[in-house]
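Undergrad: Based on what follows, work out the 3D shape:
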Amino acid sequence: MSSLESDNRPGPRHVAVIMDGNGRWAQARGHPRTVGHRQGAEAVKGVVRTAGEFGVSYLTLFAFSAENWKRSAREVQDLMGLLRTFVQRELDDLRDNGVCLRVIGDRTPLPEDLQDMLARAEAQTRANRRIAVTLALNYGGRQDIVNAAQQMAQGVADGELGVDEISLQAFGDALSTSSLPDPDLLVRTGGEQRISNFLLWQCAYAEMFFIDKLWPDIGPDDVHAMVETYQHRRRRFGAIIGS
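TA: Now for the predicted structure:
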């Protein structure tokens, strides 16, 4: 039993994470940035396991942003290779441990073999219910909103949607995260305090947690601290609680 299970205060159901600091972690140790990315992938495995133990049902990880294509061709190539390796090596464990893997973002620029691997991983883990892990790949929050607006505009143009039917709920249903609840907690590692175009609409009421630790150094104690911090915050959603 985790130390949080006996606490009556609810923990976050959905945690979204900006995994920052892989490159800096490697450079501080005199290694190429790719070494930091590999170590970051190891951290992902531990965080997925620990988050599930603490009752998190949904974990969304910002793995590759739409802006990351601006990095050197070598680093992008290495990141694509790391994704391949991660899916190949971890798929059996994900499937056997109740992890449902999902991907959001524009996959079309990704290598075709990687697209196929991701699709197979999604299909093979779709029935799992212990924790849903979503990888945001080639994802941008603004583009997600634009795509939803275009989809709804097309519906109006085709006569399938009335203007008065455009609502907060309908717009949310048009986003790439329509199958997920909005994040309760947004975490960013690495010391930066911005959300960097990640889940802009979805994080309207998310609690923010910024930690100076670099992503490869994140472990179970840090996940515990994130969840516990959330439990101690008072979520009002615009209402006045107490006197």
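
Undergrad: can we go C-alpha only for contacts and neighbour counts from here?
TA: OK.

Undergrad: how about the nearest residue to Val156, chain neighbours excluded?
TA: Gly162 (5.8 Å; Cα to Cα, 6 or more residues apart in numbering).

Undergrad: what about the strands in this protein?
TA: 14-18, 58-65, 99-104, 131-139, 185-188, 207-210 (DSSP state E).

Undergrad: So which elements touch the longest one?
TA: Identification of packing neighbours for strand 131-139 by 3 or more Cα pairs under 8 Å, 6 or more residues apart in numbering; DSSP states H and E yields strand 58-65, strand 99-104.

Undergrad: if we can go back for a sec, how about the strands of the chain, which one is nearest Glu75?
TA: Proximity to Glu75 (Cα to Cα) singles out strand 58-65 among the strands of the chain, at 11.7 Å.

Undergrad: One more, so I can put them side by side:
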Amino acid sequence: MPPLVGVARTGALPTGTSSCGPIPAHVAIIMDGNGRWAASRGLPRAAGHKAGAEAVTRCLRAARANGVDYLTLYAFSSENWRREPSEVADLTGLLKFYLRHKVSELHQEQVKIRFVGEVGRFGADLCAEMARAEALTAGNTGLTLLLALSYGGRSDIVQAAQALARAAQRGELDPGLIDETMVSRHLLTAGVPDPDVIVRTSGEHRLSNFLLWQSAYAELVFLETLWPDFDGDCFARVLDIYGRRERRFGARPA
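TA: Presented below is the predicted three-dimensional model:
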């Protein structure tokens, strides 16, 4: 397995399980490296995206097995629309396939599905599939899976600010009463706790416009592993790293 960045390795962990320690309620992942994975094997980028979709299944299984309550996956950023039309078509086609053929399995496993982002940009057919998935799984009581699609952290903050401004303009809100809690309630992730840990694969060390407000006190973990190679052992190592961190939220150490 490729090494973790900036973390001393302490020996192998059992497959798909974490060491003893606190389990994060919310894990958010920037899934990166599909293209490089495919290029290293002489395959088209579409093959990398397909392999990445299979890694999502492994990741979701590991999250459920370890008692994580919320899993957010950065599946398609607002900037991804700038990619070649053929690649965008491959990504949206893959998304449509999984929505049509995999949602029932997730429903049986009590997974609740939620989409965050400017999903209307994907067109009526795909929006209908997303609405169907959300409606079907709305009453489930297991892990909540948030898929960030056409999502950007800055635009998320902007739309929250606009909503608050409109409320103030209508006389429904005193601008002087706007606080962090109120802003959070107007974000696309309203009702979901901020992520405890944000993971990025493929060796890149940046957030790339992902959950900028929500990540204020998240632990950051960067893996060299390319996303299509992500598995239960990788998830367990993330939990192990998280369990060794001391979270003070700005307070002085005891």
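
Undergrad: what TM-score comes out when they're superposed?
TA: The TM-score (TM-score structural alignment, normalised by the length of the first structure) is 0.96; 240 aligned residues with a Cα RMSD of 1.3 Å.

Undergrad: and the strands of the first structure as CSV, adding distance to Leu110 of the first structure?
TA: As requested, those are exported to CSV (distance: least, Cα to Cα, whole Å):
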stretch, distance to Leu110 of the first structure
strand 14-18, 20
strand 58-65, 11
strand 99-104, 12
strand 131-139, 8
strand 185-188, 25
strand 207-210, 30
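
Undergrad: Could you dump these into CSV and include distance to Arg29 of the first structure and mean neighbour count?
TA: Output for the strands of the first structure, formatted as CSV (distance: least, Cα to Cα, whole Å; neighbours: other Cα atoms under 10 Å):
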stretch, distance to Arg29 of the first structure, mean neighbour count
strand 14-18, 22, 23
strand 58-65, 22, 22
strand 99-104, 32, 22
strand 131-139, 27, 22
strand 185-188, 22, 23
strand 207-210, 23, 18
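
Undergrad: Run the chain-centre distance for stretch 232-241 of the first structure.
TA: 24 Å (Cα atoms, centre = their mean, to the nearest Å).

Undergrad: same deal with stretch 191-206 of the second structure?
TA: For stretch 191-206 of the second structure, the distance to the chain centre is 7 Å (Cα atoms, centre = their mean).

Undergrad: With stretch 143-163 of the second structure instead?
TA: Centre-to-centre, stretch 143-163 of the second structure and its host chain are 11 Å apart (Cα atoms, centre = their mean).

Undergrad: Stretch 145-155 of the first structure too?
TA: In terms of Cα atoms, centre = their mean, the centre of stretch 145-155 of the first structure is set 23 Å apart from its chain centre.

Undergrad: Specify, as a residue range, where that stretch falls in the second structure.
TA: Counting by TM-score structural alignment, stretch 145-155 of the first structure falls onto residues 157-167 of the second structure.

Undergrad: With the first structure overlaid, report how far that stretch is off on average.
TA: Overlaying the first structure shows stretch 157-167 of the second structure at a mean distance of 0.4 Å from the equivalent residues (mean Cα distance after the TM-score superposition for the first structure).

Undergrad: how near is Leu147 of the second structure to Ala161 of the second structure?
TA: The gap separating Leu147 of the second structure from Ala161 of the second structure is 22 Å, by Cα to Cα, to the nearest Å.

Undergrad: Kindly apply the preceding question to Glu180 of the second structure instead.
TA: Glu180 of the second structure sits 11 Å away from Ala161 of the second structure, going by Cα to Cα.

Undergrad: higher neighbour count, these two?
TA: Ala161 (16 against 9; other Cα atoms under 10 Å).

Undergrad: wait, that one sits on Arg185?
TA: No - using Cα atoms under 8 Å, Ala161 of the second structure is not in contact with Arg185; the gap is 10.9 Å.

Undergrad: and for stretch 230-239 of the first structure, what span of the second structure is it aligned with?
TA: With TM-score structural alignment applied, stretch 230-239 of the first structure matches the range 242-251 in the second structure.

Undergrad: quick one, helices of the second structure?
TA: 34-40, 45-65, 85-101, 103-108, 124-137, 153-169, 180-185, 232-244 (DSSP state H).

Undergrad: Aligned to Asp179 of the second structure, what sits in the first structure?
TA: Checking TM-score structural alignment: Asp179 of the second structure goes with Ser167.

Undergrad: how many other residues sit next to its match?
TA: With other Cα under 10 Å as criterion, Ser167 of the first structure counts 10.

Undergrad: Against Leu110 of the first structure, how distant is it?
TA: According to Cα to Cα, Ser167 of the first structure and Leu110 of the first structure sit 33 Å apart.

Undergrad: swap in Ala157 of the first structure?
TA: Using Cα to Cα, Ala157 of the first structure is found at 31 Å from Leu110 of the first structure.
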